[in-house]
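Colleague: what follows is a predicted structure for the sequence shown.
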Amino acid sequence: MNLKKYIAELKRRKVFKPAITYLIVAWLIAQVFSVVFPAFNAPNYFMKTLIIALIIGFPLNLILAWIYELTPQGIKKTKNMTAKASISTQTNAILNNGTDKLVVLPFQNISSSNGNNYFSNGLTEEIIVRLSGIEELDIASRSTSMRYRDSKLDNESLGRELNARYLLGGTVRRHKNDLRISTELIDLKKDTTLWAEIYQGNITDVFVIQEQVSKKIVKSLQLKLSPKEKVALGKKATLNIEAHDANLKAREFLFKYTKSYLLLAIDLFQNAIDLDPK
């Protein structure tokens, strides 16, 4: 078990909270008895014994927190609990083999230039926006997704940390007007790839690719769409590739949350509107 995976497991079992609580309580006990023992002329070894007992109690507290969890019916072993009994939402999800939540991981830019990061980020965001309109689908937000752009966690740990069953990931390679996008949809519960595909074409094909990826996900997850959702899934904000590109750059700057980048974002948004007023 690598360090990050181990830390994720500690968080899932909620070990940190009882550990911190124990340290605070132990410190308070030590402070109180450092006053009480001298007041009653207690031998010096009383305080030493107390300190040793508190030190020994710390790892025991961690072990108990690792093995057991507090439930409405009392303290029970995590592996012996029913999902309903657990008061931890993360543990509850794991005992239920996770939810059907989908997480669209940030598409990785594998172009020769880092200047295309805005494009891969924008592609990720637009797929999330398309899918978020489906009532039957539970999908993680853009902000949640972007936190895992450079994550080194394996798929199992990601699914556990995000309380998700499905992961969509991919790569983007852009060279001038040539575009190559690879995608993969993973079912974490079954540890299988539901589908993987490579799309190649011109930069103007990005709208079609987004729609195809979204429809593939709907089909793979066997989601039932309303007529309104079907229309929304295929809707395109613009067909002007230059306006689309300016809009992606503007959104990239917008999320940097500084005044200078905000001003750049405003100029780019205005440029996009000028290129495609509709």
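Modeller: Good, I have the coordinates. Everything numeric here is computed off the predicted structure, so don't read it as measured data.

Colleague: contacts, neighbours, all on C-alpha from now
Modeller: Fine.

Colleague: so how many other residues sit close to Ser141?
Modeller: Residues near Ser141, counting by other Cα atoms under 10 Å, number 15.

Colleague: and here is the other one:
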Amino acid sequence: MPEPTHREASRPGESLRARLDREGQLPVAESLRIAADVAAALAAAHARGTVHGDIRPENIQLSDGATHLSPERANGHPSLDRRSDVHSLGLVLYEMLAGEPPPDPMPPLAGRRAVAEEVELIVAQAMARNPADRFESAADLAEALNSAAASADRTGFTTGERIALRRRVTPRWSFFTASVVGFLGVSLWLRFTAPAPSKPPALARLNSIAVLPLVNASPDTANEYFSDGITRELIASLGSVPGLRVVGPASSFAFKRSQLDAQQAGQRLGVGAVVEGSVRQSGGRLRVTAHLVSVAQGFDLWSETYEGGTADVFTVQDQIARAIAGALRPRAASDSAIPVRSPRTDLDGYRAYLAGRALSARPTAETVPAAIAHFAIAIGLDSAYAPAWAALAEAHTQEIILGMRPTEEAGPLAR
């Protein structure tokens, strides 16, 4: 889709809603500047102890209803804070860029509009369902938006141009090779003249982590839904570890096919460690490689390769989650600390379930019916598989949101 241009100046006194209804997608730079202005105004209000609580295009002067309310407000949460306004502004920014309000569950911008990676990360972090994963303040969001707006017209990687594999070797290693003799001499001198260095922080102090989308290394590129599904299961499993903060799927998947390495991605996400790796399926065999990378140092804290039959996927997922939790928080590595997130089921049913989840993650009039068909297959193979039933109900809710079926028809199916 070509980049929208500024076809007409905003009419005096009109709302952002009127502008969106007239033009749909707005230019990226202008969208960022509008959002930055609103964020700055919110920061001033928050400094006075005021939370707006109702940030919508209709209320921004230049879809409706609960679509632009944060989850806390929509659920009647009694203790809204400034991060609720951050979330609502993230939804408004999404609509300015995508040309439509985000459905639920909220997909990343990738596939709806090619935007710079920095922009997608800002949107994903602002819209994070967990308040702890959002920008800490509207002022922080305004700063990020202004920075992105300043470089919006420059040529750079977009979500549609990212390379398939993240770099694991960076130019700093070339510098190391060229300078190894000098470093060796300095190291020997420091060994005998400098005081003993302080001990590095214990791994147990790394209490925040992000799981980047595992790369599909299978010969068949159509298996990407499977590697994405394992990524989501790891995020869910690690999220159950007490005291461990895990970045949500929306923010993690903003780095899918990113050109950034694990350390750089972790710095963007503000976490202490990052999990990256790959999944390969071939001839009924499964091979999963995982690395736990320290964001502060850029080194692997732990790495392992798991091999077995494809039917062993449930066991592999549990083993990886427990190993990572054990490396970060040794006391939380017991079986009871990380409950099994995905009940065992028929392998073909699990594949159908994951394929459906991949489709429903980007709900459209075409993908939702296909997702429902996949969930029906999973349920047909195992009628007791609760995740498939839950996903099916969610897909019927998407039908209502997209206007594909009336509430009285799809509502009972979504319960």
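Modeller: Received the coordinates, thanks. Bear in mind that the values here come from a model prediction, so they are computed numbers and not experimental data.

Colleague: tm score of chain vs chain?
Modeller: Laid over one another, the chains give 0.63 as their TM-score (TM-score structural alignment, normalised by the length of the first structure), with 195 aligned residues with a Cα RMSD of 3.1 Å.

Colleague: work out the gap between stretch 123-143 of the first structure and the centre of the chain.
Modeller: Distance of stretch 123-143 of the first structure from the chain centroid (Cα atoms, centre = their mean, to the nearest Å) equals 13 Å.

Colleague: what residues does it touch?
Modeller: Under the contact criterion Cα atoms under 8 Å, 6 or more residues apart in numbering, stretch 123-143 of the first structure has outside partners 100-107, 210, 213-214, 223-225, 229, 232-233.

Colleague: to which residue of the first structure is Leu354 of the second structure aligned?
Modeller: Counting by TM-score structural alignment, Leu354 of the second structure lines up with Leu248 in the first structure.

Colleague: okay, and that match sits in which element?
Modeller: helix 241-254 (DSSP states H and E).

Colleague: can you tell me the SS state at Gly298 of the second structure?
Modeller: coil (DSSP: H, G, I helix; E, B strand; the rest coil).

Colleague: got it, and Gln200 of the first structure?
Modeller: Taken by three-state DSSP, the conformation at Gln200 of the first structure corresponds to strand.

Colleague: tally of neighbours for it?
Modeller: So Gln200 of the first structure, with other Cα under 10 Å, has 15 neighbours.

Colleague: what does it correspond to in the second structure?
Modeller: Gln200 of the first structure maps onto Glu307 in the second structure, by TM-score structural alignment.

Colleague: spell out the secondary structure type for the closest residue in space to its match that isn't next to it in sequence.
Modeller: Residue nearest to Glu307 of the second structure in three dimensions, not counting chain neighbours: Arg287, with 4.5 Å by Cα to Cα, 6 or more residues apart in numbering. Under the three-state scheme (three-state DSSP), Arg287 of the second structure adopts strand.

Colleague: tell me the residue in the first structure aligned with Arg287 of the second structure.
Modeller: When the first structure is aligned by TM-score structural alignment, the residue opposite Arg287 of the second structure is Arg180.

Colleague: which residues touch that match?
Modeller: Val172, Arg173, Arg174, Ile198, Tyr199, Gln200, Gly201.

Colleague: ranges for the helices of the stretch 201-350 of the second structure?
Modeller: Counting by DSSP state H, counting those that start in this stretch, one finds helices in the stretch 201-350 of the second structure at the ranges 224-238, 249-252, 262-269, 313-328, 347-360.

Colleague: onto which residues of the first structure does the third one map?
Modeller: When helix 262-269 of the second structure is aligned against the first structure using TM-score structural alignment, it corresponds to residues 155-162.

Colleague: for the matching stretch, list every residue counted as buried.
Modeller: Ser157, Leu158, Gly159, Arg160, Glu161, Leu162 (16 or more other Cα atoms under 10 Å).

Colleague: list just the nearest of the residues you listed to Ile20 of the first structure.
Modeller: Nearest to Ile20 of the first structure out of those is Glu161 (Cα to Cα; 21.0 Å).

Colleague: what sits closest to the closest one if chain neighbours are left out?
Modeller: Glu161 of the first structure's closest residue in space is Ala8 (Cα to Cα, 6+ apart), at 6.9 Å.

Colleague: which other helices and strands contact the helix or strand where that neighbour lies?
Modeller: Following DSSP H and E, one finds Ala8 of the first structure within helix 3-12. With contacts taken as 3 or more Cα pairs under 8 Å, 6 or more residues apart in numbering; DSSP states H and E, helix 3-12 of the first structure sits against helix 155-162.

Colleague: compared with the second structure, how much does the helix it packs on deviate?
Modeller: Following the fit onto the second structure, the mean deviation recorded for helix 155-162 of the first structure is 1.8 Å by mean Cα distance after the TM-score superposition for the first structure.
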